[in-house]
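# Predicted model and sequence below, questions to follow.
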Amino acid sequence: MASMMVVPALAAEAQAGASADDGLDTIVVTAAAGDKTKLKSSISVTSVSNQAIMDFTPRSEAEVLRSIPGLNLQDTAGPGGNANIGVRGLPVSTGGSEYVALQEDGLPVTLFGDIQFGNNDYWLRFDNNVDRVEAVRGGSSSTFASQAPGAVINYVSKTGDKEGGSVGVTTGVNYREQRVDFNFGTRINDTLRFHIGGFVKDGNGPTHIGYTASKGYQIKANITKDFDDGKGYIRFSVKRLDAQDPTFTSMPSLAQLSGTKITGFKNIPGIDARKYASTGAYNHHFTILNAEGNLEQVEMQGIHPVSTAFGNEFHYEFNDNLTVHNAFRWTDMRGTFSNMWTGEALTANAAAGGSFKYAAGPMVGQTYNGTYINNSAQAYVRMKDVGSLADDLKITGKFETNGANVTVNTGVFFMRQDIAMDWRLNNAYQTLDGNHNPVPLDLFDAGGDQLTANGLTGFNNQWGGCCGGRSYDLTYTDIAPYLNVDTKIGALNLDASVRFDSVKATGVTFAPVEGENITVTDALGSASLPTYNTSSTIYEILDYTKSYVSWSFGALYEIDNNTSAFIRVSRGGRFNADRLIYGKAFNKDGSLSVGGNALSVNYVTQQELGIKKRGRIGEAAFNAELTLYRAQVTENNYDFTAPSLGRDPNISATFHSYGAEFASNLRYGNFSLVVTGNYNRTKDITNGATPGAQPKLTYRVSPSYDTGVAAIGFTADGQTSSLTGMASASGDPGVQYTIPGQTYFNAFVKVRPYTGLELGMNVNNLFNKLGYRGNGGIVTDTIRNGAGVFDNSAMLGRTISASLKYKF
């Protein structure tokens, strides 16, 4: 898998006692004024160095973030993205990262983190262009960023201020994947510097998909001109991403049941969830009914983003009292999401007295006798346009008055986000027997009549026909002036900030309507298939503006040069964008309906109390941070898949959470130890329930030892048990299963026999443990003898990669 390949090929620079945290003296540049260290900032902030991330083997963008406490990462959807990223107990009700923004160099990747089939983690790839990842939870994320009251996570790029680079080659040891990485930065002269880097990859990943499923490249570059007077700079940047990766939406196993408790997992006979993939050679290409009403052959590509971006930064200090900073980025983003989901069912039940026959492959025409069958969505979504234009202008003034140092930051954020999509979601049957190349199955009734073709039961007929054939073209424009006032009086720091977001929504959606049956012929004969298509009739017009206010207040006291304590209260708004369409949220003129107005903005309030400390224990140096928090949100949203499952699509519930975040690192000579953790309790106040997928405790322990000539380390990454969030086998939505806690181990070893040369080996899931991190549930139709099929994305099995890298 491509993202697993990153770690050794871009292994960290040789440095004894490397830490996951850049220290409390790091200047915070994310969701902050940009002139304070972590120690003196009254916010919960974590910065993780490139070296630390590379050492501990991330397999997806969500796993890059696992070192950050407070985040709830349901991250096993694969390297292409599509993770659910929650924070501080705030719910992830419809997928994506609703309350969390991902940024590159201070500007959002997308305006909304949960765009349908376009989540913000689709468009990022961590590589050696990144200097560090910085994350602010709560607090100023409400007022220094739009649509991110939960957290802002920023990928901060290298800019050539440090001369040097590396080139590396990585290969999978027990799977087929190759990757080449490079990066280089230097000064051209005293005032001009640049950095360039990227990767190229090719393979089929650790699930051994029967075609080249992981391939592509990324290249990023920037050039910076420092002004002669030393008061600022101007920077230009460019990025090109074209990378295809599989997405693992479901990897089933058997679960033993004891009441509502899941007591363990084991493999379905013939199926190892740690290696399972729902795509292969026989569904690599499949047929859709496109928006023009024509049948079209398309390719199964997983998540395939194509992004081109151009950026500019201008920073100038006119004098000691006045600074101007402007960041600009234009991005063209498009691509495809194509995947075969897994929906498990007992074959006998799905056949309903008939039979299934292989529709392709060496057994074509023979009867399928497997115990289970896959009956689910075969999706092809064109992300026609997810491009954006963003600009953030900030003016900083500093002055002294009555013995107090006052800093005022004021600015205007602007972002235009396009969301143009076309959905083609068919329902299809295929084998579920562990074959690395699943085969389409045709259903025949008891009289021998063929009911499906190439496994398809129809075109655009998933989720009850409501959503299989959707098209829409939308634009959201957010204009947000903001103001922050910071006052330092001796050891006391006070700050207050406010942000005014005004979001304009325009565009149209088109009506999915039932069409005439289409007769399709395959190797076994022909079948007449029902269709839903996207008509040329406009279903909804969007033409409305929603404005709202976010605010934050904080205070920090510097107890001494090594210790500080802070308190903070904040409220941030989060605009619901394309999740509202097709939900009767708009009047005929495009304005918000009464129901749409209630759903349009969610507000998060938070209270925080934190302490930060650095010091020494004997010869060992350490940094430690502890934050206690409370959070409240009334989650209003719309789940378009709910009607097909017999549920109300309108989501409205109030959640309260509280907990503690902890982050620390310790260095003793060549030894380094990083420990992070989060304790969280969340309650659904409206329904009197505990939400699913919210473990009470998540933790990460990462010791390493680096002599310079060689290095070794491992990571223990785990969580306690949690509710699955899914209905029980009885079908009662008020009953939930408890999924057991899990701990997974990764390890690395590096040897540097000559200056600049490094050999590395990394192992993911060292003990090959079968288990699940995220949500999921028992499939009702599969219950037999006190066990059933558990449906979710599993942790991949043990995967080993080796690398050769040269640093210069």
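Alright, I've got the coordinates. Residues are numbered from 1 along each chain as shown.

# CA only for contacts and neighbour counts going forward, please
Noted.

# So which bits of the helix or strand harbouring Gly311 are buried?
Taking DSSP states H and E as the definition, one finds Gly311 inside strand 302-319. Residues 302-317 are the ones in strand 302-319 that count as buried (16 or more other CA atoms under 10 Å).

# try this one next to it:
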Amino acid sequence: MNKHVRLALSAAIAACLMPGLALAQNDQAQTTAPPAKSRAKAQQPSAANAKSLEQVVVTGNTATGGLKKIDTSYTVTTATAEQIRMANPKSTADLLKIAPGLWPESTGGQTGANIEIAGFPGGGDAPFNTVQMMGSPLYGMPTLSFFEQTSIFRLDDTVDRVEIIQGGPSVVFADGQIGASENFILKQGTEVPSGSVGVTYGSEDLKRFDTFVGFPVAKDWYGSVGGFYRTSRGVRDPQFAADKGGQLTGTLTHDSDNGTLTLYARYLNDRNQFITPIPLIQSGTDQFSAYPGFDPLTDTYYGKAIQHVFLRGYPGGGHDANLGNGRGAKVAFFGGNFDYDLGNGWNLSDKFLLDGGDVNTNALFSGTNPGSLNDMLYTNQSQIGAFNLTPGSATATYVGGGAVDPNQSVIHQGWWFIHKHLKNINNDFRLSKEIFEGNTLTAGVYLAHYTMDDKWALGNQMLMTNTPNARPITVTYVDPSGLNYLTDNQGFLDYGGYNIAQHGVANNRAFYLSDVWRAGKWLIDLSGRVENQNAYNDVCNLTNQNLDGNPNTKYDNSVPVCNGTFAHTRYDKTHPSWTFGVNYELADNMSVYIRANKGAHFDDFDNGIRGNTTGNTAPMQKIQNFEGGFKYQSQQWFLDISAYHRQFIGLLYQPTDAAGVPNGPQRTYGSDSKGVNINTAWSPIENLKFQLVGNYLDGHYSHNSSCLPYTNPVAGNGCALIDGVQLQRQPKLRYMFTPSYKIPFSWGDVLAFVTYTHVGPHTQDISGLQQLGSYHTWDFGVVANVQQNWQIRLQGTNMTNELGLTESNSRIFGSAAGTTGVILARPLEGREVNLQVKYMF
């Protein structure tokens, strides 16, 4: 961390010693802070104003002070702090549902979401999504195994607004993300002290406290501080706190006639339940119902009986693990944004961010399907992972005592622990010059240095009851060799199948040029970027060992442990990206645009680099994108509609066996997608509004006509023809429709709204063999503003207790339903209602 600290302090000191400070342009986004003389008491912007095409957007462009929304030739969605609260997001990732074409799978809990972007063939984690704070990416790679960037960012009252862009110019700026980037811009200090204090109680025993205050520090200096703390049992109650922790954020801003400097710091310490798939019954191809004894809306396998364990296979001799720590984050951030007007058409901008900490995972991961204890012990059914023991030879006992009924439904699941320590520092510097009236050229340099230190204990199959709040089971059996222990005294059938230690270091260097030319009603931009990613990853080699030397303790006879040697992989790639856009303003309230861009996706430490040798890493995924759009705003209507054609090449398929170990040659394929995104609102009369956010996607896989082999212990092995198959996990049609009505009173007003969400047919993986069906939900909200200082908010999600699926068992390729129709899947959480009372000053 010493190297990171030195770099960050150098950047901060250099900024502070500049002779003046300035309000300037932003690359991938930065706060457009008001000058000192206009820093009045903060006011909450209205939803109507937030939709105006006059709103300034700073993300994805190089214009000094940003661009008006009507001038942006790309898809951009914005939300004020109030609109963020109206969306009632379950997590940071869940907020992305407000952007057409983005679909976060938030059924896994507060963190670790899969984020799908229409036309981008992801299928897991978030490889095509970047989170920015004040315009700086949170980490050098958008995703790693057991990590995506929303996992280290929490929403609270310190967030002023968010800007979400897709494709287009993002391939050139910041980290060159080819997919989507959301930029969270923090609230800053005000000339008149202002802020808020709020308390929230939720039906899942949620208790939350939020606060924010902005204030003057000295002449032209302003500060702010805020954060939250909360605890919750969760809709799926694990018998301990599902979510517990908080966040603290502070900013310090200085304004002058020529510029602005903002320094900010944030500390996050939060732990969250990572929700595991539960059993359901599948009928036909896409009809699902409750499994006997399991409420699909509220139940979870997690419970006190399996909360605390000791994992003997963890690198270094074992480690205690706690489900209560979930998929948490303990991360510190320090960053700064500096803008300066040099005069004579020159502008300078610099942004840096330093962050680091632990992002650990303590969670269950699904394996094979459940079955009765008798079948589990004495048959060889692969779909339930049965043991095929001699009939009558075994004794099964609950941990803590008591015989297990032979008819008891049981299952074995992986109790995984992943320690992930991340460090990151990045800096984005740019210099702009107005070449002639209306034409500005910008040159920029983006540098990032980041590391990863991991220790994994994957596998650790625990035999447990197939019930809510499961109980672990121990098994012994007798054969000619004597008494054998199938499990240890915690119920573990093994001590891991992948117990690795790994260390990764990477540096990204990018240079970009952007020219923006305004000629009358035309706005034309052309930008290019050349980026190099130089990374290496060391992973310990594994040797199977009998840990206790006793052949009769079956659970530890062949445990893969680090043997003191390492596999070293070097990854060094350079790739250019470009974007070209044209916007024409038909009228003051109407514009059309077209855009083309090409970009590439670099490999990350865990996906593409680890497991491959130097020079034989996965090919770069490349995209070409063409899009066009129309924007219109009147007193009654707002419309932002776009159409696109996206093509990918270089996607990689790796066949694996039932344990997830690669067992065949890698193959490449591509995708081809066409679609439409729409964001529109209609206010036929004052205070009444109808809003629609949605997208239609016609996307399929391409560039591979062969039959891809796969291993499936549930439905049987085979091969899949993927050419023409629908993109995995991406609905063809998704939309949210929200009517709202505001009722004014002498003492304030009341806003009431409902949101109907429809998610169309979607599939589990690239084979298309496991359908996940479609579903719809109803949410609601009532917000009362009382006088100038009080706000009361009542909001609820999934009020009709809809049973909808976002994914099935991700470790099963192809059909995941067994012969009995049992499937492990992640359904939506049931009804959730919360009430907040807030005092604002």
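Looks like it came in fine. Bear in mind the structure is a predicted one, so any value in this text is a computation, not a measurement.

# Looking at structure 2, which helix is longest?
In structure 2, with assignment by DSSP state H, the single longest helix is helix 2-16.

# what's the angle from the helix or strand following the strand holding Gly311 of structure 1 to strand 302-319?
Using DSSP H and E, the next helix or strand after strand 302-319 of structure 1 towards the C-terminus is strand 322-340. Strand 322-340 of structure 1 runs at 180 degrees relative to strand 302-319, counting by axes from the mean of the first three to the mean of the last three CA atoms, to 10 degrees.

# Can you state the residues of structure 2 onto which strand 322-340 of structure 1 aligns?
Using TM-score structural alignment, strand 322-340 of structure 1 corresponds to residues 346-364 of structure 2.

# Against which helices or strands is the strand holding Gly311 of structure 1 packed?
Counting contacts by 3 or more CA pairs under 8 Å, 6 or more residues apart in numbering; DSSP states H and E, strand 302-319 of structure 1 is packed against strand 232-244, strand 322-340.

# For the last one, buried residues please.
When burial is assessed from 16+ other CA under 10 Å, strand 322-340 of structure 1 yields the following buried residues: 323-340.

# any idea which of the buried residues of strand 302-319 of structure 1 is closest to Phe265 of structure 1?
Phe265 of structure 1 lies nearest to Gly302 out of the buried residues of strand 302-319 of structure 1, by CA to CA, at 26.7 Å.

# follow-up on the earlier one: using a markdown table, lay out the helices and strands packed on strand 302-319 of structure 1 together with distance to Lys220 of structure 1.
Shown next, in a markdown table, are those (distance: least, CA to CA, whole Å):
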| stretch | distance to Lys220 of structure 1 |
| --- | --- |
| strand 232-244 | 4 |
| strand 322-340 | 13 |
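
# so which of those strands comes closest to Thr676 of structure 1?
Comparing these under CA to CA, the one sitting nearest is strand 232-244, at 31.4 Å.

# In structure 2, which residues correspond to the closest one?
With TM-score structural alignment as the criterion, strand 232-244 of structure 1 aligns to 259-271.

# Off-centre distance for the matching stretch?
20 Å (CA atoms, centre = their mean, to the nearest Å).

# quick one: that stretch to structure 1 mean distance?
Its aligned residues in structure 1 lie a mean 0.6 Å from stretch 259-271 of structure 2 after superposition (mean CA distance after the TM-score superposition for structure 1).

# picking that back up, list the buried residues for the longest helix of structure 2?
Here helix 2-16 of structure 2 shows His4, Leu7, Ala8, Ala11, Ala12, Ala15, Cys16 as buried, counting by 16+ other CA under 10 Å.

# ok, the last one - contacts?
What that stands for is Cys16 of structure 2. Leu261 (CA atoms under 8 Å, 6 or more residues apart in numbering).

# just the first one next, same as before
By CA under 8 Å, 6+ apart, the contact list for His4 of structure 2 reads Leu354, Asn424, Ile425.

# Give the equivalent position in structure 1 for the second one.
Translated: Asn424 of structure 2. In structure 1, Asn424 of structure 2 lands on Ser388 (TM-score structural alignment).

# how many neighbours does the closest residue to its match other than its chain neighbours have?
Nearest residue to Ser388 of structure 1, sequence neighbours excluded (CA to CA, 6 or more residues apart in numbering): Gln417, at 4.6 Å. For Gln417 of structure 1, the tally of surrounding residues (other CA atoms under 10 Å) stands at 22.

# do the same with Thr686 of structure 1
The number of residues near Thr686 of structure 1, taken as other CA under 10 Å, comes to 12.

# Look at it and give its secondary structure.
coil (DSSP: H, G, I helix; E, B strand; the rest coil).

# Identify the residues contacting Ser49 of structure 1.
Ser19, Ala20, Asp21, Asp22, Asp131, Arg132, Val133.

# What is the aligned counterpart of it in structure 2?
Ser49 of structure 1 maps onto Thr80 in structure 2, by TM-score structural alignment.

# Adding distance to Leu456 of structure 1 and secondary structure as columns, could you present the contacts of Ser49 of structure 1 in JSON lines?
JSON lines is the format used below for the contacts of Ser49 of structure 1 (distance: CA to CA, whole Å; DSSP: H, G, I helix; E, B strand; the rest coil):
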{"residue": "Ser19", "distance to Leu456 of structure 1": "52", "secondary structure": "coil"}
{"residue": "Ala20", "distance to Leu456 of structure 1": "49", "secondary structure": "coil"}
{"residue": "Asp21", "distance to Leu456 of structure 1": "51", "secondary structure": "strand"}
{"residue": "Asp22", "distance to Leu456 of structure 1": "53", "secondary structure": "coil"}
{"residue": "Asp131", "distance to Leu456 of structure 1": "47", "secondary structure": "strand"}
{"residue": "Arg132", "distance to Leu456 of structure 1": "46", "secondary structure": "strand"}
{"residue": "Val133", "distance to Leu456 of structure 1": "44", "secondary structure": "strand"}
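
# still contacting in structure 2, which of those?
Contacts from the contacts of Ser49 of structure 1 that recur in structure 2, judged by both residues aligned by TM-score structural alignment, their matches' CA atoms under 8 Å, are Asp21, Asp131, Arg132, Val133.
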